[in-house]
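Engineer: No letters, just coordinates:
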């Protein structure tokens, strides 16, 4: 929502909004010229021409209710973003996993190539010189969260499939990283989830492209279906027959990264990344392919990807204390958690991997409890908190203990997240890597772990 607000403000529109509390995003919004109120009140929509909401906003929200009572047009976030995309060459990145990282990689590669793209991504985009190192013109609107208003004719958006809102977009390039069933609370069945991606691919503009991962069965099936429907398709991956071949992943723990290569038929090009994990190599291949389809030179695209150092909450370094490194990550699906822990293992080196995990949504925890347990067993020590409800009402039959009871390794259920952080920190020793993992307020636990470690260090 903050990214959309910033982009609308950059177009010269008068934008206001409200949030539950102050924070870095509210400060950034004000710097971008957005009027921000703290707390929700029906009076905030007085005089508004349009109200924009996300799926997370409940119908009982006083501002949304007031808008509907007074006939003020209400747009979903995706509809507002679609309007911002209408006069641009749009790259929309979708997939059950990796879409934030992949869309951020596309943005950094295009920016380095001089295309001056705009972007709306679900995380702060980080590059070699810090947060989104694009040149800033005098008087330009500041970046807000994962939003950046560029001067070029390209916009990169993270296309959210969780509620079907990605079907509002009509991109020139659609990237699909994978299609693994999730968000069944919205779709109901795997078949409905997969059908939504087919509709998304069908929305690619004439002459445009679907970029799909050949290594993922769901994405590969989508590519075949799209080809049959006359959509231009470029597949990428290590699988035989991929249009863009991707080489093996070589970890480089010293720089928390690794390397691979890509080849679209014109010869292999090395990709050296500053982010860990073979899944990052595939995400970079997707971004490189999208950049190439927009006319970027192969080597130039690779140079841009080498500048990418991550996004907020994706293997984000939170600091070190007492010889222990603390990293925060947004992983909230079993496949994401497993990929994260496999990537963390070479980074930890001779140390152990310790995790405090906060399940996200009761429905997801219930559906994937066994899969979460199997993924988390890849760590050496795990503490699981209670479930972060997000948009759902509490379900007392589902807790973090639902996951722990299915685990075979060193795992403990500690409902209170602050206590969970302290319990895990007490288990850490020099050389270990601690991960705070999940899509909820577990992100606030990094400083808690560091403070506990520093206190223990001071005491010694």
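Structural biologist: Happy to help now that I have it. If you're wondering where the values come from, they're calculated on a predicted model, not measured in any experiment.

Engineer: CA atoms for contacts and neighbours, from now on please.
Structural biologist: Noted.

Engineer: Secondary structure element holding residue 27?
Structural biologist: Under the criterion of DSSP states H and E, residue 27 resides in helix 24-31.

Engineer: Just the buried positions in that helix, please.
Structural biologist: Burial within helix 24-31, assessed by neighbour count using 16 or more other Cα atoms under 10 Å, is assigned to 26, 28, 29.

Engineer: Residue 177 is in contact with residue 92, correct?
Structural biologist: No - taking Cα atoms under 8 Å as the definition, residue 92 is not a contact partner of residue 177, at 11.1 Å.

Engineer: let's bring in a second one:
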């Protein structure tokens, strides 16, 4: 009798979360198929694992012997493959349920927070692998090394990025949960901070009895959440950060070019280690990873030494190349807090170099709620170019355009201009650059594709 995951079909298989689950299932021996709107390097990587990947969405792509259809919250009800699955009576499984099933029988670590999830999950995966623990992992971005977002490992630890955007992180029952920060985002699904807190409280309540919640002692939303979950059953709460009362206290963060040296106070003793990416934001993520590893029973000094092995995630301050004396860097930052963190990290590493940003806002709802703060974050750059909003899964909202961000940026004293034609943007920002500058493509949409085009323009 086949199980639901023997022959799964993924709709939107090229997405970061979906592709990771598909890869693990393929590595476990399942006959995996799926479809995506366009071909990509991710699709090719899946095909190399024996996965059948169709381009475009068509009912004919769904094999009638599929044991289930896996969807994310981004898949609309009128998708032809989903409609065919319903007609054939094939079970429809949400991505989060598929991921939860992969963790059965293992020791899960679930990493949550409004931002920083991918980096922290990646730090843990690389650190545990460096220590020879061979973890499985599912991450929302590709690691620089080994260059994939998911792996079926032979060890008993499973590290997963836990997505709060659609409340799907309620499906997991981790041994260790991490909450990096709690802020209002995903405005199509959450109407208020009270709803956000309630959602994170449910997530914390899913930790197995006797398990550990690792949570920031500095970020206001996380501090409030800690107050709300302190008395949750057998939950052990471990706080980390620069606050005096943190259980794992950051004593000092020292910037050293594109790396940071972090010293923490643990059990009355100082422990120093290197983080191979710049900025306080990433240093804090590393300390969260350290705390989670300790919660699993791994010696702190072993973890500290192995953390240096982490060299980054694609699209997280990733150097795309250099031409005409200008470095081009890619940043996935799309929330104002992320934008500020990445720009501050680059500022600390850049010295006297100018920072030029090509920013693409992500989602109409996010721009409506946070456009002013996005503009204020761009004031940290020397100059910026702002593209039209990348809609992703959303329909336009009347009156919501990139002008909200541009006006706020100018009000904050920023040098910013609008470029509606994305194809023209590489030449515009390359024309602004001079030797020694850093050019940053920033946003969660397809702005990442413009890095190589900017380098080509600079080379002319």
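Structural biologist: Sure thing, it's come through. What you are looking at is a predicted structure, and each value in this text was computed from that prediction instead of being measured.

Engineer: Residue 182 of structure 1 is in contact with residue 96, isn't it?
Structural biologist: Yes - assessed by Cα under 8 Å, residue 182 of structure 1 is found in contact with residue 96 at 6.8 Å.

Engineer: quick revisit: can you redo the buried residues of helix 24-31 of structure 1 as CSV with distance to residue 344 of structure 1?
Structural biologist: As requested, the buried residues of helix 24-31 of structure 1 are arranged in CSV below (distance: Cα to Cα, whole Å):
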residue, distance to residue 344 of structure 1
26, 32
28, 32
29, 34
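
Engineer: mind listing the strands for the stretch 151-300 of structure 1?
Structural biologist: If you assign secondary structure with DSSP state E, counting those that start in this stretch, the strands in the stretch 151-300 of structure 1 sit at 154-158, 173-176, 209-213, 232-237, 244-246, 250-252, 257-263, 269-273.

Engineer: Just send these back as JSON lines, with mean neighbour count and distance to residue 361 of structure 1 too.
Structural biologist: Rendered in JSON lines, the data for these read as follows (neighbours: other Cα atoms under 10 Å; distance: least, Cα to Cα, whole Å):
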{"stretch": "strand 154-158", "mean neighbour count": "26", "distance to residue 361 of structure 1": "21"}
{"stretch": "strand 173-176", "mean neighbour count": "29", "distance to residue 361 of structure 1": "24"}
{"stretch": "strand 209-213", "mean neighbour count": "29", "distance to residue 361 of structure 1": "27"}
{"stretch": "strand 232-237", "mean neighbour count": "23", "distance to residue 361 of structure 1": "31"}
{"stretch": "strand 244-246", "mean neighbour count": "24", "distance to residue 361 of structure 1": "35"}
{"stretch": "strand 250-252", "mean neighbour count": "18", "distance to residue 361 of structure 1": "33"}
{"stretch": "strand 257-263", "mean neighbour count": "22", "distance to residue 361 of structure 1": "31"}
{"stretch": "strand 269-273", "mean neighbour count": "22", "distance to residue 361 of structure 1": "32"}
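
Engineer: what's the closest of those to residue 342 of structure 1?
Structural biologist: Distances from residue 342 of structure 1 to each of the strands of the stretch 151-300 of structure 1 were compared using Cα to Cα; the shortest belongs to strand 250-252, at 10.9 Å.

Engineer: and for that closest one, what span of structure 2 is it aligned with?
Structural biologist: Counting by TM-score structural alignment, strand 250-252 of structure 1 lines up with residues 254-256 of structure 2.

Engineer: picking that back up, what residues in structure 2 pair up with the helix holding residue 27 of structure 1?
Structural biologist: Using TM-score structural alignment, helix 24-31 of structure 1 corresponds to residues 41-48 of structure 2.

Engineer: circling back: superpose on structure 2 and give me the mean offset of the helix holding residue 27 of structure 1.
Structural biologist: Between helix 24-31 of structure 1 and the aligned residues of structure 2, the post-superposition mean distance stands at 0.8 Å (mean Cα distance after the TM-score superposition for structure 1).

Engineer: tell me what that helix is packed against?
Structural biologist: Based on contacts counted as 3 or more Cα pairs under 8 Å, 6 or more residues apart in numbering; DSSP states H and E, the elements that helix 24-31 of structure 1 packs against are helix 2-10, strand 35-38.

Engineer: how about the ones you listed, which one is nearest residue 363 of structure 1?
Structural biologist: For residue 363 of structure 1, the closest of the helices and strands packed on helix 24-31 of structure 1 is helix 2-10, at 26.6 Å, according to Cα to Cα.

Engineer: can you pull the contacts of residue 173 of structure 2?
Structural biologist: The contact partners of residue 173 of structure 2, by Cα atoms under 8 Å, 6 or more residues apart in numbering, come to 108, 206, 207, 208.

Engineer: Next, please give the residue ranges for the strands of the stretch 351-460 of structure 1.
Structural biologist: Applying DSSP E, counting those that start in this stretch to the stretch 351-460 of structure 1 gives strands spanning 353-357, 381-384, 411-413, 433-437.
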